[in-house]
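J.: here is a sequence together with a model predicted from it:
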Amino acid sequence: MSSTMHVRKAIHFASLRAKLAQQGKAGLALRLLPAAALAGFLLVFAARTLLVSFPAAPTTSPSSSSFSTSQRQQDHQDTAECAKATGLPLPVMEALVHYTTSNVTPQQTADEIGVSLRVLQRRAPCNFLVFGLGHDSPMWAALNHGGRTVFLEEDASWIAAVRSTHPALESYHVAYDTVLTDADSLLQLRDHPACVAQPDLTAAAEASCRLALRGLPPVFRELEWDLIMVDAPTGWTPQAPGRMGAIYTAGMAARARRPGDGPTDVFVHDVDRPVEDAFSKAFLCEGYLAEQVGRIRHFVIPSHREKDGTPFCP
């Protein structure tokens, strides 16, 4: 790949940052703009060096797998050294390298990303829980540099693939026991006391609320989550798990937040689809809806532990 191509991609990435910065007040995005410009220059040199040093391994070679692993490890080490030399945080440098040397782009549009970015400008570094491990994951980790960004993913093989190229991302496998065809019956649980009587996910699970996710990693309960993004699991085929449980669980985590820590910002993507639309309104509550841009909704949910008897929805 030519250095010209790297320059084009670096300019494209910087343009995206500029557009996002215009959507909010000067803050995190503005601080990343000079970093993007600097990294654009550095990446022309760094990427060229990596490509010369590590040519693509033949697919028929029996050692291609180990070669690729070795190459990825070396790439990660080189990126870490470059971050140290320039003073840029490693997650930021890794995200810049990722987006300027690949053809993948975040699933959300620039305007949709801007909704979460404005909140991150105010709250980062913070505890950020993301349902889904995707092409935008390095970006979220970079934007929350200094905080804790955790990804929950349904596909164990995809976690392994992402870890091979982004070992610093913190991700966990989560199993879902729902399917999209159950959505209509699960929506009726909005009126079931076991699901909405108290802001306690464990109690809801013990009371057999089918929407309460089980088997979540310990970190889910160890941290108080400032931001939660629901952009998974899959939900576009009848037998896909759908996001019913993820949306419900995000809302319960927000309601169970420790008193005095403020509200939780919850984002749901793909609300143009029936399930995401209906379940976000029912279980995150239209009364808590702060903003919608394109296919993303932003809810601000207060702790229900601060005042006994707080209704499930305002």
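T.: Received it, and whenever you're ready, just let me know what you need.
J.: C-alpha only now, for contacts and for neighbours.
T.: Noted.
J.: now do the helices in the stretch 151-300 of the chain.
T.: 156-165, 183-187, 193-196, 201-206, 219-222, 244-255, 274-279 (DSSP state H, counting those that start in this stretch).
J.: got another, please set it beside the one above:
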Amino acid sequence: MINFGDTIALNKKAQFYYNQGNLKEAIAWCYEVIKYQPDFVEVYEILGSFLQLNGDINAAVRAYIKATEVLLDNGSVYSNLDRSLFDEYGSQIFQLINDNPGQMSFQEYAYITNVVGGKVPGNFLIFGVGKDSLLWLGVNRGGKTLFLEDDKDWLNQVKVGCENSIEAYLVEYGTRVYLWKSLLEEYSQGNDCLWMVLPEKVLFTKWDFILVDAPAGYSEEKPGRMKSIYMAAKLAMESGNTDIFIHDCDREVEDIYSDYFFDKGYLINQVHKLKHYSLKRY
């Protein structure tokens, strides 16, 4: 029986062959690792990248899907992915992660696609527009998908790229990341300083899904997601039956604000930097 340490060694051997430019042998060694350690999530991720480089997109999608399922093997209702969704959207997700390195991972995209795609059509609110806006429109086919964006130039650019097929509204945050502690302290003292002006259409719609992936929060001078996380919580509580996804929870603001405004009992899963909360009204 090969132990976990041996599996790590086999995985390194696959990486060695890749570094030598021998993709065929690298892929073969990944399958050797899987034979002995079928729940080793990293090898599926590596295999997916190797298969993609080798031009076998369908096999790469299957490898990434398996990586996601192993990652989610916690008994939750979302542990198994609907393969038919990825026959339709797998290649599009691959293109997104190629065009947007450092954004969502395949597993994060796959997870949201699986949850939303399994419940459509619905009302889907997204903080932030981007190259993935068309993906979300497709996944929520037949439902209402609405975007909120604070960067006018970026919004116009995305609209052109989407042939003006998206419904999006310009919003203002008026915050900076470095203010996150003082804003949270002020809020905890009874001042609703995190409320933001939103279109009535947003405030009076019952949302089935909310994704917080904006505004920018990667530096102290950027607006940060303090208000978008807070408003997502408020809208979800008003709606009563909502799945909420918050991205970039490896960062302090997203991690602390999501834990503050969503009870940990509502946390369903975390996939890489993505947290999934579910608020249900019984």
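T.: Received the coordinates, thanks. Owing to the predicted nature of the structure, the values given are computational and were not obtained by experimental measurement.
J.: TM value for the aligned chains?
T.: Taking TM-score structural alignment, normalised by the length of the second structure as the basis, the two superposed chains have a TM-score of 0.68; 217 aligned residues with a Cα RMSD of 2.9 Å.
J.: before we move on, the earlier item: ranking the helices of the stretch 151-300 of the first structure by burial, who's on top?
T.: Comparing those by mean neighbour count (mean count of other Cα atoms under 10 Å), helix 244-255 ranks first with a mean of 26.
J.: which residues touch that one?
T.: 131, 176, 178, 183, 186, 199-201, 210-213, 225, 228, 230, 232-233, 263-264, 266, 268, 275-276, 279-280, 283-284, 301-305 (Cα atoms under 8 Å, 6 or more residues apart in numbering).
J.: does Arg190 of the first structure really touch Lys281, like I thought?
T.: No: applying Cα atoms under 8 Å as the test, Arg190 of the first structure and Lys281 come out as separate, 10.5 Å apart.
J.: count of residues packed around His102 of the first structure?
T.: Let me fix one detail, which is that residue 102 of the first structure is Ser and not His. When counting by other Cα atoms under 10 Å, one arrives at 10 neighbours for Ser102 of the first structure.
J.: could you pull out the helices in the stretch 1-150 of the second structure for me?
T.: 4-19, 23-36, 41-53, 57-71, 83-99, 106-117, 133-139.
J.: and those: which comes nearest Glu167 of the second structure?
T.: helix 133-139 (9.9 Å; Cα to Cα).
J.: mind checking what Ile247 of the first structure lines up with in the second structure?
T.: Aligned counterpart of Ile247 of the first structure in the second structure: Ile229 (TM-score structural alignment).
J.: for that match, give its distance to Ile210 of the second structure.
T.: 10 Å (Cα to Cα, to the nearest Å).
J.: check Thr242 of the second structure too.
T.: 7 Å.
J.: likewise for Trp136 of the second structure?
T.: In terms of Cα to Cα, Trp136 of the second structure sits 11 Å off from Ile210 of the second structure.
J.: more crowded one of these two?
T.: More crowded of Trp136 of the second structure and Ile210, by other Cα under 10 Å: Ile210, with 26 against 20.
J.: the residue mapped onto the more buried one from the first structure: what's it in contact with?
T.: In the first structure, Ile210 of the second structure lines up with Ile228, judged by TM-score structural alignment. The contact partners of Ile228 of the first structure, by Cα under 8 Å, 6+ apart, come to Phe128, Leu129, Val130, Phe131, Ala250, Thr264, Asp265, Val266, Phe267.
J.: possible to save these as a markdown table with distance to Ser15 of the first structure?
T.: Below are these laid out as a markdown table (distance: Cα to Cα, whole Å):
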| residue | distance to Ser15 of the first structure |
| --- | --- |
| Phe128 | 25 |
| Leu129 | 27 |
| Val130 | 25 |
| Phe131 | 27 |
| Ala250 | 32 |
| Thr264 | 30 |
| Asp265 | 27 |
| Val266 | 27 |
| Phe267 | 24 |
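J.: just these now: which is nearest Glu112 of the first structure?
T.: Phe267 (10.1 Å).
J.: surely that closest one is in contact with Arg295?
T.: No: in this structure, Phe267 of the first structure is not within contact of Arg295 by Cα under 8 Å, at 10.3 Å.
J.: more crowded one of the two?
T.: Comparing Phe267 of the first structure with Arg295 by other Cα under 10 Å, the one with more neighbours is Phe267, at 25 against 17.
J.: alignment lookup: the more buried one to the second structure.
T.: Using TM-score structural alignment, Phe267 of the first structure pairs with Phe245 in the second structure.
J.: give the contact list for that match.
T.: Ile112, Phe209, Ile210, Leu211, Val212, Leu274, Lys275, His276, Tyr277.
J.: can you rerun that using 10 Å?
T.: Going by Cα atoms under 10 Å, 6 or more residues apart in numbering, Phe245 of the second structure touches 108, 111-112, 126, 209-213, 229, 232, 258, 267, 269-270, 274-278.
J.: for Leu274 of the second structure, see how far away it is.
T.: Taken as Cα to Cα, the span from Phe245 of the second structure to Leu274 of the second structure is 7 Å.
J.: same thing with Asn156 of the second structure?
T.: 27 Å.
J.: just give me the neighbour total for the residue mapped onto Lys264 of the second structure from the first structure.
T.: Alignment note (TM-score structural alignment): Lys264 of the second structure maps to Glu286 of the first structure. Neighbourhood size, Glu286 of the first structure [other Cα under 10 Å]: 13.
J.: look up how far Met252 of the first structure lies from Glu286 of the first structure.
T.: 15 Å.
J.: before we move on, what about His12 of the first structure?
T.: In terms of Cα to Cα, His12 of the first structure sits 39 Å off from Met252 of the first structure.
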